[in-house]
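Colleague: Got a predicted structure here, sequence first:
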Amino acid sequence: MTSTVSVDIRRAQSRAASRTGWLDSHHSFSFGHHYDPDNTHHGVLLVSNDDTVRAGTGFETHPHRDMEIVTWVLRGSLVHQDSIGTTGVIYPGLAQRMSAGRGILHSEKNDSWRLGGEPHDEPVHFVQMWVAPDTRGIDPGYEQLEIGDELLRGGLVPVASGMARHDGQSAIRIRNRHAALHAARLRPGGEVTLPEAPWLHLFVAAGEVELEGAGTLATGDAVRFTATGGQRVTATTSGPAEILVWEMHTDLAGLAAA
């Protein structure tokens, strides 16, 4: 357990941004040419990108290695294709995980009509998160799972986990036994209690919430908790909200020492 208690609020407007004609991306941590040596990770979470991609465009085929990549779509649909032969369309309520392992190539595009259906002009908005694995050089892999029904219950739902206590629950498996991602869709006034963990990362994907002891958080705001947890998160009366919470029981130093 880490020893110094910290609740570090990072506002949406403080994030670095990458904008092109087809992409609007906001980075919670150092990413690409946006490098800050004091903002490289929290726990084992290295990337949390908030991306909006224009219809008919997207990320061309590119490589990854030794990373657990979880994608959570908020609006629209995203087509995934990779070098191990997987093709998948990701949409709200469908969790997706790609294990890069010893090496994988993949593309992500907003062009689902290539797989059937009519062209559209709706952008896709998604959060992509990268977590360091606890085992390097594994076989690359892919998994997706529909958990929309679970989210309707209003509590924190495990989305992606390598933790033993989530075996058999509605969570895709990641190769890190110390980490889990939870999501909650909250009605106005609805609340959840954060897990207790040495490292937590809360991201407000949509809406506005009140964090116990810290005040109001808006869309795009994030909080990094160290050596603390158990706070209540409540959607304000202004409307529904959606949050993503990483629960982590080690950090990069702990992985390296294991």
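Modeller: Thanks, I have the structure now.

Colleague: Only C-alpha atoms from now on, for both contacts and neighbour counts.
Modeller: Noted.

Colleague: what's near enough to touch the nearest residue to D82 once chain neighbours are set aside?
Modeller: Nearest non-adjacent residue to D82, counting by Cα to Cα, 6 or more residues apart in numbering: H106, 4.0 Å away. Under the criterion of Cα atoms under 8 Å, 6 or more residues apart in numbering, the contact list for H106 reads 60-63, 80-83.

Colleague: helix or strand right after the helix or strand harbouring H106?
Modeller: Element membership for H106 (DSSP states H and E) is strand 104-109. Using DSSP H and E, the next helix or strand after strand 104-109 towards the C-terminus is strand 124-131.

Colleague: Do you have the helices of this structure handy? List them.
Modeller: 148-151, 252-257 (DSSP state H).

Colleague: neighbour-wise, which of the contacts of H106 leads?
Modeller: The residue in the contacts of H106 with the most neighbours, by other Cα atoms under 10 Å, is H80 (21 neighbours).

Colleague: what about that residue, distance to V70?
Modeller: 12 Å (Cα to Cα, to the nearest Å).

Colleague: wait, G154 sits on P188?
Modeller: No: using Cα atoms under 8 Å as the test, G154 is too far from P188 to be in contact (10.7 Å).

Colleague: which residues sit in contact with the nearest residue to P123 once chain neighbours are set aside?
Modeller: In space, and not counting its chain neighbours, P123 is closest to R54: 4.6 Å by Cα to Cα, 6+ apart. Contacts for R54 were tallied using Cα under 8 Å, 6+ apart; they are 22-23, 110, 121-124.

Colleague: what about versus this one:
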Amino acid sequence: MRTIIHKAESRGHANHGWLNSYHSFSFANYYDPERMNFGALRVLNDDTVSEGRGFGTHPHKNMEIISIPLEGDLKHMDNMGNSTIIKEGDIQVMSAGTGVEHSEYNKNKDTQVKFLQIWIFPDKKNVTPRYDQISIEDIKIKNKLYQILSPNPDDQGVWVHQNAWFHLGDFEEGSSDTYSFKSEGNGAYVFVLDGELNINETELNKRDGLGIWETDSFVIEAKTVSKFLVIEVPMEF
């Protein structure tokens, strides 16, 4: 087993006033040649957007873009004709493919919105752009990992053009579960949303990230009440 740890305080940081963003990997003005990606995982941004503010219309191409709201309501609009609201308990996916333009705004004038913005390199380029979002409230399981994303359109959660799986964990203190890799040659990036975890004697705190590869499985133990995300992606792509 090989691992790499990214402590919360080691992330890139940009505070634009209306946007307070932490970057687990190189992004915009934050550049670290040692932290360009973890396998096919290219971007993991932890964003807080001020009341009524947001990202104006901008383009993407040939990237799988996943948004996971943690707090508040995020309004999405794109040139595919989608105009939606995503909130805590939802997951949104957009296959940029041949090219898409979209905007994202905090819908509310009195509360912040917090969300994870995740980019995955696709396994095929120039696909037809696609948008989807679902509520994951009805698939949530306490003290067990539950799947929210996969490569299979018929599987639980949303899907992407990549051999990748996302699982969420909402654990009580002392709870544990084993994560078994879905595909040989993949790695997993565990990102702690809240609480404290122990993974193979490595202690992780809020907003820490741990990459794990060259193993078949690993055990995640919650030292406190904890929420976390497991992102499985190909290490070679």
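Modeller: Thanks, I have it. Being a predicted model, the structure only gives us computed values, none of them experimental.

Colleague: Nearest residue to the middle of structure 2?
Modeller: I118 (4.4 Å; Cα atoms, centre = their mean).

Colleague: How about the aligned residue in structure 1 for that one, nearest residue that isn't a chain neighbour?
Modeller: Correspondence of I118 of structure 2 to structure 1, assessed by TM-score structural alignment: M129. Computed as Cα to Cα, 6+ apart, the closest residue to M129 of structure 1 that is not its neighbour in sequence is S48, at 4.4 Å.

Colleague: Could you do D50 of structure 1 as well?
Modeller: That would be V127: by Cα to Cα, 6+ apart, it lies 4.6 Å from D50 of structure 1.

Colleague: again, but for T98 of structure 2
Modeller: N126 (4.3 Å).

Colleague: Distance check, V192 of structure 2 against L229 of structure 2.
Modeller: V192 of structure 2 is 6 Å from L229 of structure 2, by Cα to Cα.

Colleague: Okay, strands next: where are they in the stretch 101-250 of structure 1?
Modeller: Assigned by DSSP state E, counting those that start in this stretch, the stretch 101-250 of structure 1 shows strands spanning 104-109, 124-131, 141-146, 157-161, 172-173, 179-186, 191-193, 199-206, 209-211, 215-217, 222-226, 232-235, 241-248.

Colleague: that older thread, of the contacts of H106 of structure 1, which are reproduced in structure 2?
Modeller: Among the contacts of H106 of structure 1, the contacts conserved in structure 2 (both residues aligned by TM-score structural alignment, their matches' Cα atoms under 8 Å) are 60-63, 80-83.

Colleague: which one of the residues you listed is nearest G230 of structure 1?
Modeller: Closest to G230 of structure 1 out of the kept ones among the contacts of H106 of structure 1 is H80 (35.4 Å), distances taken as Cα to Cα.

Colleague: what sits against that closest one?
Modeller: 86-90, 106-109.

Colleague: Can you find the partner of it in structure 2?
Modeller: Under TM-score structural alignment, H80 of structure 1 pairs with H76 in structure 2.

Colleague: Enumerate every residue touching T224 of structure 2.
Modeller: By Cα under 8 Å, 6+ apart, the neighbours of T224 of structure 2 are 172-174, 195-197.

Colleague: so S135 of structure 2 makes contact with P69?
Modeller: No: using Cα under 8 Å, S135 of structure 2 is not in contact with P69; the gap is 10.9 Å.

Colleague: Show me the common contact partners of the two, please.
Modeller: 89-91.

Colleague: Out of the residues you listed, which end up buried?
Modeller: 90-91 (16 or more other Cα atoms under 10 Å).

Colleague: Give me the subset of the shared contacts of S135 and P69 of structure 2 lying in strands.
Modeller: Within the shared contacts of S135 and P69 of structure 2, residues falling in strands by DSSP state E are 90-91.

Colleague: Pick the one among the shared contacts of S135 and P69 of structure 2 closest to N37 of structure 2.
Modeller: Closest to N37 of structure 2, out of all of the shared contacts of S135 and P69 of structure 2 and judged by Cα to Cα, is I91, at 21.7 Å.

Colleague: Now do the same contact list for whatever residue of structure 1 lines up with the closest one.
Modeller: The equivalent of I91 of structure 2 in structure 1 is A95 (alignment by TM-score structural alignment). Going by Cα under 8 Å, 6+ apart, A95 of structure 1 touches 70-72, 144-147, 159-160, 172.
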